[in-house]
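Peer 1: Mind looking at a prediction? Sequence and model below.
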Amino acid sequence: MEDLTLVIGNRNYSSWSLRAWLALAHADVEFETVLLPLDTPQFFERIGEYSSSGRVPVLWHDGVCIWDSLAIGEYVNEQFASGGLWPEDSASRAMGRSMASEMHSSFIALRNALPMNIRASRVVRLDEATQSDINRVFTLWADARAAHADVGPFLLGQYTLLDAMFAPVVSRFKTYDIALPDDLEDYGKAVLADTAMVQWTAEALQETDIVDADEAGEPRE
């Protein structure tokens, strides 16, 4: 293995891989990417070479294995970004880490009903649980933006690990035509226009593999 290697799934579908990749991209560090196509024999044959978790993403650095997106983000922040992927202000860091942890552990209905699918333009009928998750996301974003609007366009003003954690959700809202409240439209645009996100999206659009489980809903007219 190279000194710094990130193992990911399909860029089109793997939201957790995207989060880890964005952390590395924003740390401005060179790394190798290994892609294992999801739900394929190749994935199940090779994932054990990288992690006993059986999941992506996985980061290897000089013999150290980190196998969880949030843990990878924190490791990258410490090792390569001199702490700059969180704000200097302790209150803002606390808010960011709380929100990132909630994203990490919650929103199951949203994830299941609206899987990340960058190439698609689809529509899904929202049930009560999914709409509740969406509303909660909007509340979190609005609270963060209200506290940091004078700093910059992202949730905590500057781009942080919190934006990496929510970037797949912004992508989902685009795929499934979920309208953002007026006061959050600029945030959604900033995430999608981020240079690293643009690169990931462009590469996702070149993929051709289909993961049937993530092709939710029907094509939009």
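Peer 2: Thanks, I have the structure now.

Peer 1: From now on I want contacts and neighbour counts done on CA atoms only, so please keep to that.
Peer 2: Fine.

Peer 1: Could you give me the buried positions within stretch 82-96?
Peer 2: Under the neighbour-count criterion of 16 or more other CA atoms under 10 Å, stretch 82-96 has 84-87, 92-93, 95-96 buried.

Peer 1: then this one, side by side with the first:
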Amino acid sequence: MVQATLTISSKNYSSWSLRGWLLCRLAGLDFEEKPVSIDDPGTRQELLLLSPTVRVPRLAHDGVEVWDTLAIANYLHDTFPDAGMFPADRKARAHCRAISGEMHSGFFNLRSALPMNIKARHAAFKVFSGARPDIAHVKEIWGDCLRAYGGPFLFGDAPSVADAMFAPVCTRFRTYAVELEPPLAAYCRTIFDWEPMRDWEAAAMAEPDEMAELEVEF
């Protein structure tokens, strides 16, 4: 069996590590986690929200090394085509790729104003005005997908790359008490009930609190 290693950083704070990890679980890949210290400069850059393209998460598999979450998604899809990471229907698959790419390259104001912190709960958080259009657009994307494909995941009965890409947003909305319409709240519950997500969150809750500087006011 080919040994695979996924390099990740904080499970509590690192949205990009979460995405890469969920993608590996979605593909059915048997992999070993390789955590890196938050004192590593590249890791801190990623945790401090300055870049989605640092080399964490990083997957090593069968002589290949690949980083960046969408590159990992495409590599895993190519390697495990029967895993169903993208919808089988051509139109739905294109839609899935489009919103996954949008999550990857956009929504900077949302990410910076609502940093991922799985342990935290802020019942009355004033959302920075610049993040509100991003929040509205996420809601629009989710609503469109749930109506078009019937839920409970964004593209129907099974999770896809898009769900892995948007899962950290569900945690952000919960942390900062972002109000959601019932279908969108139900979608977030689906993500939280997804077995890989439960496993990640349990590990995040057990992680030491080490990044106080991520508590930024906007």
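Peer 2: Good, I have the coordinates. A quick note: this is a predicted structure, and the numbers were derived from the prediction, not measured.

Peer 1: Need the TM-score between these chains.
Peer 2: With the length set by TM-score structural alignment, normalised by the length of structure 2, the two chains reach a TM-score of 0.88; 207 aligned residues with a CA RMSD of 2.1 Å.

Peer 1: I'd like to know which elements the helix ranked longest in structure 1 is packed against.
Peer 2: Longest helix of structure 1, by residue count under DSSP state H: helix 128-148. Helices and strands touching helix 128-148 of structure 1, by 3 or more CA pairs under 8 Å, 6 or more residues apart in numbering; DSSP states H and E, are helix 108-113.

Peer 1: Look up the average distance of the helix it packs on to its aligned counterpart in structure 2.
Peer 2: Superposed on structure 2, helix 108-113 of structure 1 shows a mean distance to its aligned partners of 0.5 Å (mean CA distance after the TM-score superposition for structure 1).

Peer 1: tell me the angle of the helix or strand following the longest helix of structure 1 relative to helix 128-148?
Peer 2: Downstream of helix 128-148 of structure 1, the next assigned helix or strand under DSSP states H and E is helix 161-175. Inter-element angle recorded for helix 161-175 of structure 1 and helix 128-148: 130 degrees (by axes from the mean of the first three to the mean of the last three CA atoms, to 10 degrees).

Peer 1: helices or strands up against helix 161-175 of structure 1?
Peer 2: Secondary-structure packing of helix 161-175 of structure 1 (3+ CA pairs under 8 Å, 6+ apart): helix 15-26, helix 90-105, helix 185-193.

Peer 1: Give me the mean distance between that helix and structure 2.
Peer 2: Looks like 0.3 Å for helix 161-175 of structure 1 (mean CA distance after the TM-score superposition for structure 1).

Peer 1: List the contacts of that helix.
Peer 2: 15, 18-20, 22-23, 70, 73, 85-86, 96-97, 99-100, 103-104, 114-123, 154-156, 179-180, 188, 191-192 (CA atoms under 8 Å, 6 or more residues apart in numbering).

Peer 1: and those, which are buried?
Peer 2: 15, 18-20, 22-23, 70, 73, 85-86, 96-97, 99-100, 103-104, 114-123, 154-156, 180, 188, 191-192.

Peer 1: can you tell me the helix or strand for the closest residue to Arg119 of structure 1 other than its chain neighbours?
Peer 2: Excluding the flanking residues, the one nearest Arg119 of structure 1 by CA to CA, 6 or more residues apart in numbering is Leu205, at 5.6 Å. According to DSSP H and E, Leu205 of structure 1 maps onto helix 195-206.

Peer 1: quick one: buried residues of that helix?
Peer 2: 196-197, 200-201, 204.

Peer 1: Tell me the helix or strand right after that helix.
Peer 2: Downstream of helix 195-206 of structure 1, the first helix or strand assigned by DSSP H and E is strand 218-219.

Peer 1: The longest helix of structure 1 to helix 90-105, inter-axis angle?
Peer 2: If you take the same axes, to 10 degrees, helix 128-148 of structure 1 sits at 160 degrees to helix 90-105.

Peer 1: Please compute how far helix 128-148 of structure 1 lies from its chain's middle.
Peer 2: A distance of 16 Å separates the centroid of the chain from that of helix 128-148 of structure 1, by CA atoms, centre = their mean, to the nearest Å.

Peer 1: what's the helix holding Leu205 of structure 1 packed up against?
Peer 2: If contacts are counted by 3+ CA pairs under 8 Å, 6+ apart, helix 195-206 of structure 1 sits against helix 15-26.

Peer 1: And the next helix or strand past the helix it packs on?
Peer 2: Using DSSP H and E, the helix or strand that follows helix 15-26 of structure 1 in sequence is strand 32-35.

Peer 1: Tell me the helices and strands packed up against that following strand.
Peer 2: Applying 3+ CA pairs under 8 Å, 6+ apart, one finds that strand 32-35 of structure 1 makes contact with strand 4-8.

Peer 1: Please spell out which residues along the strand it packs on are buried.
Peer 2: Quick answer for strand 4-8 of structure 1 (16+ other CA under 10 Å): 4-8.

Peer 1: which residues in structure 2 does it match up with?
Peer 2: Mapping strand 4-8 of structure 1 onto structure 2 (TM-score structural alignment) gives residues 4-8.

Peer 1: How about stretch 90-106 of structure 1?
Peer 2: Using TM-score structural alignment, stretch 90-106 of structure 1 lines up with residues 90-106 of structure 2.
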